[in-house]
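Novice: Below: sequence and its predicted model.
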Amino acid sequence: MKEAAELKDPTDHYHAQPLEDNLFEWHFTVRGPPDSDFDGGIYHGRIVLPPEYPMKPPSIILLTANGRFEVGKKICLSISGHHPETWQPSWSIRTALLAIIGFMPTKGEGAIGSLDYTPEERRALAKKSQDFCCEMCGTSMKTALLPLTSGSVSSQADKEAKELARQISFKAEVNSSRRSDAGPSNTSGLSHSAASREPQQDGAARAFPDPASATSEAQSSSAAAGQEHSPAVSSTSTSMSPRQRRAQQQSQRRAPASANFNRAQQPRANTNHTGSTVLIVLLTFALAALIFRRICLANEYVFEL
């Protein structure tokens, strides 16, 4: 409602007001920028505000043929709903009107809702636009705006529209370049993480080596540890009591015995596996022999009958 009050009085360059029964749909009228193919044209359109406005951008739809934007289609601008990432909540309906004026002389470059008519076609449509009358709001282009004057207000509006279009275009280019730069950086980050996983895998292979090599390494390390600690044991054995010496000797005997027991467990496990396989084969043959014998007895019984 505040924006509607600010834009209540039309100017010589733009005017916009919401519909009487819908505050979220506005109808606007803008004058074509001077010194361009749209000079002399007066263009009418719709601005549809989302419920989250001004946190989200509006959708802009032109209703007058102009040769730059398609009629009846949401146009793609850095200030429209197609680019919410470039929208700023501080912008307003007046900002959108100035952006439309500033963007009209720019190239479409295949954007959604954009057209690239020839200058002659755009000039012809500019003259024809003065006879347009909106069927929805009843606005006539001949009386929608104030007569064009050469005052400071008009020149100031033109400068503001051009500067706003330049700023918005620059902002859109900066955001697109940031998104394009984010792609390679992400891929490099992925490659870096993949490269960092390889040393981790190597470390895992070193941490969990082959069981046979692990056993041999454990034996060699225990032997080295025994050699390292043997002088310390001999040096301290003089100060130990006979009972402590016997306990230490028993603990030293138990360590090799447990290592030998672990080494002996592996062949025993293999032997148990082989024995179970042989047992399964024998049971299979026995079951087949019983079935074969039963079939033979059944045949003999049939022959006797």
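Specialist: Here it is on my side, so go on. This one's a predicted model, so the numbers in the text were calculated from it and none came from an experiment. Residues are numbered from 1 along each chain as shown.

Novice: all contacts plus neighbour counts: C-alpha atoms, from now on.
Specialist: Noted.

Novice: how about the helices in this protein?
Specialist: 2-6, 93-103, 119-129, 152-207, 211-237, 242-304 (DSSP state H).

Novice: So which of those is the most surrounded?
Specialist: The highest mean neighbour count among the helices of the chain, using mean count of other CA atoms under 10 Å, belongs to helix 93-103: a mean of 22.

Novice: Output the contacting helices and strands for that one.
Specialist: When contacts are defined as 3 or more CA pairs under 8 Å, 6 or more residues apart in numbering; DSSP states H and E, helix 93-103 packs onto strand 14-19, strand 22-31, helix 152-207.

Novice: Out of those, flag the one nearest residue 123.
Specialist: Proximity to residue 123 (CA to CA) singles out strand 22-31 among those, at 13.2 Å.

Novice: that older thread, can you redo the helices and strands packed on helix 93-103 as TSV with distance to residue 78?
Specialist: Output for these, formatted as TSV (distance: least, CA to CA, whole Å):
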stretch	distance to residue 78
strand 14-19	19
strand 22-31	18
helix 152-207	6
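
Novice: how about those, which one is nearest residue 142?
Specialist: strand 22-31 (10.8 Å).

Novice: Turn the helices of the chain into TSV, columns for distance to residue 76.
Specialist: What follows is these, written out as TSV (distance: least, CA to CA, whole Å):
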stretch	distance to residue 76
helix 2-6	23
helix 93-103	11
helix 119-129	19
helix 152-207	12
helix 211-237	66
helix 242-304	73
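
Novice: Okay, one more to line up with it:
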Amino acid sequence: MHLNIKVLITPTSKMGEKYNIKCPGVKRLMKEALELAEATEEYCARPLEDNLFEWHFTVQGPRGTDFEGGIYHGRILLPKEYPMHPPHIILLTPNGRFEINKKICLSISGHHPETWQPSWSIRTALLALIAFMPTPAEGTIGSLEYTPAERKLLAKKSTSWSCPQCGEIAQLLSSTAAKPLTEEEQSVLNQIAFKGEDEQTPKAPEPEPVQEPEAQVLESSESSTSFLDQLTEILVALLVGAIGIFIYRRWKVYDAVADTEL
């Protein structure tokens, strides 16, 4: 395994002298750098020599997909608040799934701090990236929808791609198998999903029913009219009845007075 030692190194006393190792973010990154010091056949990641908060990584394309055989290189930009805030992930190697030199949208990346968990790590981010390379782009930020043939062609070309800082990326991975996923990591990967921005994937508005509301209005209007008509008929009947009773009583009084006079 070849590494450009001028760019990628493991934490040393020199790194400790540059950063405050009591800082939670620095302490966490130093620990992760030690854990990822040995490259595997699936991935490797190292901090830059002069910047603990910028890492370069290399991942193997997932087997059984359009990316099989491909080797992809990128950058991880970590905020000073790491691990409380998520990292940004940028692909540098053309791949047909993610735009290069652009922060990609993952629920484990800086685009979605609301879903980030401090227990997640750089290794988790790399595993998530590998797992979701073959998933549909669905309009997420930094995503591409290349054809399978185009992605396979880019996978072949990627093996000869060279990073200006790290050198030939094919030399960065090793034959060492990555350690098995823990139950927690598997659970995390099952929960991680790409999230598109609303403006990137607007949902088609559902057609508004036109006739139904009108029918409801007409029905309501007809009901109101029918009720008013019935009420009017009742009032008229009551009024006619009252007039009839009044006339009948007046007639009875008149009749009684007439009988008395006679």
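Specialist: Thanks, I have it. Since the structure is predicted, the reported quantities are computational estimates derived from the model, not experimental observations.

Novice: where does the TM-score land?
Specialist: Once superposed, the chains reach a TM-score of 0.59 (TM-score structural alignment, normalised by the length of the second structure), with 167 aligned residues with a CA RMSD of 2.5 Å.

Novice: wait, isn't residue 113 of the first structure in contact with residue 62?
Specialist: No. In this structure residue 113 of the first structure lies outside contact range of residue 62 using CA atoms under 8 Å: 9.5 Å.

Novice: which residues are in contact with both of those two?
Specialist: 69-70, 73-75 (CA atoms under 8 Å, 6 or more residues apart in numbering).

Novice: and residue 113 and residue 62 of the first structure? which has more neighbours close in?
Specialist: Set residue 113 of the first structure next to residue 62 and count neighbours by other CA atoms under 10 Å: residue 62 wins out with 24 against 18.

Novice: and the more buried one, what does it touch?
Specialist: 43-46, 69-75.

Novice: Just the closest of these to residue 156 of the first structure, please.
Specialist: For the contacts of residue 62 of the first structure, the nearest to residue 156 of the first structure is residue 43 (19.9 Å; CA to CA).

Novice: For that closest one, what is the corresponding residue in the second structure?
Specialist: Structural alignment (TM-score structural alignment) places residue 43 of the first structure against residue 72 in the second structure.

Novice: burial measure for its match, as a count.
Specialist: By other CA under 10 Å, 24 other residues sit near residue 72 of the second structure.

Novice: picking that back up, highest neighbour count among the shared contacts of residue 113 and residue 62 of the first structure?
Specialist: Top of those by neighbour count (other CA under 10 Å): residue 69, with 25 neighbours.

Novice: need the contact list for it.
Specialist: Residue 69 of the first structure neighbours (CA under 8 Å, 6+ apart): 62, 75, 113-115.

Novice: That one matches what in the second structure?
Specialist: Per TM-score structural alignment, residue 69 of the first structure is aligned with residue 98.

Novice: Need the contacts of residue 62 of the first structure in a markdown table (columns: distance to residue 260 of the first structure).
Specialist: Formatted as a markdown table, the contacts of residue 62 of the first structure follow (distance: CA to CA, whole Å):
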| residue | distance to residue 260 of the first structure |
| --- | --- |
| 43 | 96 |
| 44 | 95 |
| 45 | 92 |
| 46 | 90 |
| 69 | 88 |
| 70 | 88 |
| 71 | 90 |
| 72 | 88 |
| 73 | 85 |
| 74 | 82 |
| 75 | 82 |
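
Novice: quick check, nearest of these to residue 152 of the first structure?
Specialist: Residue 152 of the first structure has its nearest neighbour among these in residue 43, at 22.4 Å by CA to CA.

Novice: Name the nearest residue to the match of residue 69 of the first structure, ignoring sequence neighbours.
Specialist: residue 143 (4.4 Å; CA to CA, 6 or more residues apart in numbering).

Novice: What number of neighbouring residues does whatever residue of the first structure lines up with that neighbour come out with?
Specialist: With TM-score structural alignment defining the correspondence, residue 143 of the second structure maps onto residue 114 in the first structure. Residue 114 of the first structure: 21 surrounding residues under other CA under 10 Å.

Novice: swap in residue 89 of the first structure?
Specialist: 10.

Novice: Residue 63 of the first structure now?
Specialist: Residues lying near residue 63 of the first structure (other CA under 10 Å) number 21.
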